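Engineer: predicted coordinates and the sequence they were generated for:
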Amino acid sequence: MSCSWVFAVSLTFCVFFFSLSGFDEGNVSGMINSVRFRQQYGLSDKSKSAAQVAALEGNISSMVQIASVGGALIAFLLTDRIGRVWALRQMCLVWILGVALQITSNGNLGQLYAGRFVAGLGIGQSTVIGPTYLVEIAPRSIRGLCTCIFAGNVYLGIVLSYFANWGASMHISNLSNRQWIVPITLQIIFGGLTLVMSFLALESPRWLLVQGRHDEAKNNMVKLRGLPATHPYVMTELQDIRDSIDRERESSMGTSFLAPLRELFFIGSNLYRLILGLMVQFLGQWSGANSITIYAPQYFALLGVKGQNEKLYATCILGVVKLVSSLSCAFFIVDRFGRKRSLYTGLILQFLSILYIAVFLAVDGGSTTSGHQTAGQKRASTAGIAAIYVNGLAWALGWNTVQYLVNSEMFPLRTRALATSIIMCFHFANQYGNSKAVPTMLLPVSQGGMTSSGTMFFFAAVLVIGLVYVWFFLPETAGRSLESMDALFNLPWYQIGRKGKMMRSETTADLLDAKRDIELIETVDVEKVEHGRS
């Protein structure tokens, strides 16, 4: 049954306020380029070598990412124990506390590290709590839209932070701490807003059913769908969830704390999903787009953008490109054309843009720093700046969409929070490694780096590997209910990515008989098979 017409104000409200995060990535790029900040925390110390400054920049930027690993683990414990909504509330409190510690550090590097670490514990939880909640409350026909709004709002935070950094650099003196403190206060504003509005959000009906709170689950489903409790759509969806929970309990490995962990690692279809999710994070984080988000001013400087305000303005435009691209993908592409088609498009565009930047930096990168460019060199560097924007668009269409959506929608309810937590731990571990390594990677070989062009070639190679991996292993999940994913992942591992989309639309019989789906995918003549059985 199609549910594209299902809409309710409650659903829209919950989707929006569970999607607010992402401000730190936008703030830190301006913060570490603020003149006053660099003076306070030793980044402009002439006694430090370029490698030492790069290492210090990496430590400050990546402290949030390393703490987010712990935050993602905490999210698993709390999301299943206290529910999705209460987990969001405590996350906001932790996030706000971390930002407050940063704002009051006043040149104390240890307190700055502590503040970024505490904020990271909150930010790490957001990437588990948000997508888990959103895929559970969304109708399957717009599940991609609802979950991708999370990715879109991440870029809303980045855009607002970029513009705040740009405005502060223009209107606040370089000698004032407020030049980097004012933009960070956006995190407190939106963290507080999310905390307050969470008291109007509805708990996930799926989580309530697992807890045995059937009446609350039905009431919340009615509000989320905007339909009466007796409507066939609501009744069918609730019954499908109950049936799925019953099947999971029958096949579960006990009720202990470690039972979901055993199910995740010792059931083949679950382990495949976990490996798939980990690889999506690994390939996405090392594709180069996240490092451009965090170190955007440095990349624009490599391509010839001069002046602090000019670099921050170019960074603002990049944020707008990513925001518009993410929302366009959410509203018009990911559910209509599928996850894989969107990802293919993004990966190809991202590869071409990164490859152009790599070739330009290798052939003519020195002209942007020498200050003497011919007309042709100027056009080439301008094309490189445009390639940065194309890369932002491609990232929004590709890995950024999939890294939250597929990871949270493909797991059974019993292991969803645990699996998403593990995957997001891996996400932040790679993001930490990336943000820590990039300042050093961009250095010349003589200073222990791999040069700016070598770094770009490395990212381009990762994108090629990602394109091959997606074609072979990643299944198409658009249009399938959460309760039907088991049938898809019960296919042989070598068929899931290439033939999963050929599976029939899910019915009760399809869910209970994965073997029949396999036979259909392999184009076996079902009638002959049945005749042979008789």
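Structural biologist: Great, that's in hand.
Engineer: from here on, contacts and neighbour counts on C-alpha atoms
Structural biologist: Will do.
Engineer: for stretch 43-56, measure first residue to last.
Structural biologist: Start-to-end span of stretch 43-56 (Cα to Cα, to the nearest Å) is 7 Å.
Engineer: next, the one to line up against it:
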Amino acid sequence: MLLLNIVEDRPTPPQIYNYKVYLTALCISWGACLFGYDSSYIGTTIVLPSFQTAFGLSKLSTHELANVSANIVSTFQLGAFGGAALGFPLMEKYGRKIALIIATAVFIIGAIVQTVATHQLSYVYSGRFLVGLGVGSITSAAPVFLAEISPPAIRGRLVGLYEISYQVGAVVGFFINYGIKQHQNTKAAESWRIPTALQLVPAGMLMLGLVFVRETPRFLFKQARDAEATRNLCILRDLSPDHPYILDEIASIRTQISDVTVLHAKEETEGRVAWFKSYWRGIAKYCLAKGIRNRMAIGFMMMLFQNMVGTNAINYYSPTIFKSIGVSNTSLYTGIFGALKAAASVVFLGFLVDRLGRRLPLLVGGITCCICMFYIGAYIKVAHPASYASASLMSSSTQAGAKAATAAIFIFGMSFAASWNGLAWIICSEIYPLKIRGFCAAYTAMAQWLWQFVIARSTPYAAASLGYGLFFLFGSFCACAVVFAYFFIPEIKGLTLEQMDQVFGYVDFDANPLLQDRQLSNDEIEKQTNNTKQNDYMLSPSIIAPKIEK
């Protein structure tokens, strides 16, 4: 029961932790299942004999095959990058819910195009691009939706459902391909069409669920739809409109959106074109302001490290990665890898994230991942396991090293799942102010897909040319991620979305009487920032700026 306890920063009515907020979060989080399934099934599907025969890949040279495989995988990331950019205007103009519905519809069209493809890679590329377009928009809108409906004490848990859904999709994708290899004729077209068509199942479930969810109160307040916003907030919190908790939350939201309302009102007086230019100038100026620019840099670096430590290389090219350490049954071990990641995600994000916070898991997880990657690289350097035709030909010491390397990959997967994998999305969903939250969600999602594109394009060539050096490269990124988290990531668990401005040095709370009772003391700010002498400073893209003082 200790793991289920909720750590609150202030007295909170228990009604707010009701089934409605959990069901809403579960529905929105399901969008990540689409992302997870796609990232896991594609790597093993494109190496099936049936797929390679259907699209003429079996006739290509090794270099040509690596190039086509990278194109197929990375077309998804290219579409997702564009989808993340489109997600911002969609969710800001029409709302988080409508943006998710449009994105899911585009995903479904893309999945159908891939499934019906016959002998033409252009259909595969087109379908992958459309699927990526849908997923990219989902990664922009879903974390924002989750952060905006979550009570502070369980925000990490609810946003963490997003990562859990990703892991569920990944595990299903891994084991579906394993089952097909065990029970289907891999030379028959059904062996690649079945896992491709199954993308439609989670997409259909998401579309059905979106019919029943309500728009976020924060977006509705931002659109001056106060009555609807208050009604939705009361439903989510299971409290009456005159309850002090509701009144306090509404006051906090209105304080932060006051300048947003003024900005949007200018459209009527300036004209649409002039307003558009003014709006984007305002966004640029806002993002470069002290207390905002540090968060822009943090979001970008979180997504960089999340991708460059190696997990997506294993997701997309698991057969190649496991083969490099001497594993023959790559489909089974890939499935086990995915299952362990999913289990670690459920335990950490479901029960521990709002107790351990953000900072400590990033540090411990990064150190563990670093050790695992350097061991795997050292083992491949010394033992050359891929040169053996089978494990039986290895010496006993080499076999023992192979088992340890396999265990290291599994430990890496669990450590990453309980740290950087989910926390990157959680942190990027909660640190930005309402005025630019939609823009920053698109910005960080675009950064995610940019680095995924780099991984998808480079991994086949890097694995062939670098060998053991690829794992040393990933290990080096793990080490850099630890240093980054140690110096620049403050502890922000339990804070309201409106209090983030104070922690990162943007809002003068003395000038906001509505937030006086929510103001953090100096001691509380110290607890939220890093607990080292160096941590009296906050990250800025170009300079180190002093931490805010009252």
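Structural biologist: Happy to help now that I have it. From a predicted model like this one, the values you see are computed outputs, not experimental measurements.
Engineer: touching, Ser61 of structure 1 and Val438? I think so.
Structural biologist: No: between Ser61 of structure 1 and Val438 there is no contact under Cα atoms under 8 Å: 10.7 Å.
Engineer: all helices of the stretch 251-400 of structure 2, in order?
Structural biologist: 272-287, 293-308, 311-316, 318-324, 330-347, 353-356, 359-383, 396-417 (DSSP state H, counting those that start in this stretch).
Engineer: would you turn these into JSON lines with mean neighbour count and distance to Tyr178 of structure 2?
Structural biologist: Formatted as JSON lines, the helices of the stretch 251-400 of structure 2 follow (neighbours: other Cα atoms under 10 Å; distance: least, Cα to Cα, whole Å):
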{"stretch": "helix 272-287", "mean neighbour count": "14", "distance to Tyr178 of structure 2": "46"}
{"stretch": "helix 293-308", "mean neighbour count": "22", "distance to Tyr178 of structure 2": "25"}
{"stretch": "helix 311-316", "mean neighbour count": "22", "distance to Tyr178 of structure 2": "14"}
{"stretch": "helix 318-324", "mean neighbour count": "20", "distance to Tyr178 of structure 2": "12"}
{"stretch": "helix 330-347", "mean neighbour count": "22", "distance to Tyr178 of structure 2": "5"}
{"stretch": "helix 353-356", "mean neighbour count": "22", "distance to Tyr178 of structure 2": "32"}
{"stretch": "helix 359-383", "mean neighbour count": "21", "distance to Tyr178 of structure 2": "24"}
{"stretch": "helix 396-417", "mean neighbour count": "20", "distance to Tyr178 of structure 2": "18"}
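Engineer: which of the ones you listed sits closest to Arg254 of structure 2?
Structural biologist: For those, proximity to Arg254 of structure 2 was assessed by Cα to Cα; helix 272-287 is nearest, at 18.5 Å.
Engineer: state the number of residues packed around the residue mapped onto Val482 of structure 2 from structure 1.
Structural biologist: In structure 1, the residue paired with Val482 of structure 2 is Leu467, using TM-score structural alignment. Using other Cα atoms under 10 Å, Leu467 of structure 1 has 18 neighbouring residues.
Engineer: re the thing from before, columns distance to Ser465 of structure 2 on top of the helices of the stretch 251-400 of structure 2, output as JSON lines?
Structural biologist: As requested, the helices of the stretch 251-400 of structure 2 are exported to JSON lines (distance: least, Cα to Cα, whole Å):
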{"stretch": "helix 272-287", "distance to Ser465 of structure 2": "40"}
{"stretch": "helix 293-308", "distance to Ser465 of structure 2": "17"}
{"stretch": "helix 311-316", "distance to Ser465 of structure 2": "15"}
{"stretch": "helix 318-324", "distance to Ser465 of structure 2": "12"}
{"stretch": "helix 330-347", "distance to Ser465 of structure 2": "21"}
{"stretch": "helix 353-356", "distance to Ser465 of structure 2": "39"}
{"stretch": "helix 359-383", "distance to Ser465 of structure 2": "13"}
{"stretch": "helix 396-417", "distance to Ser465 of structure 2": "20"}
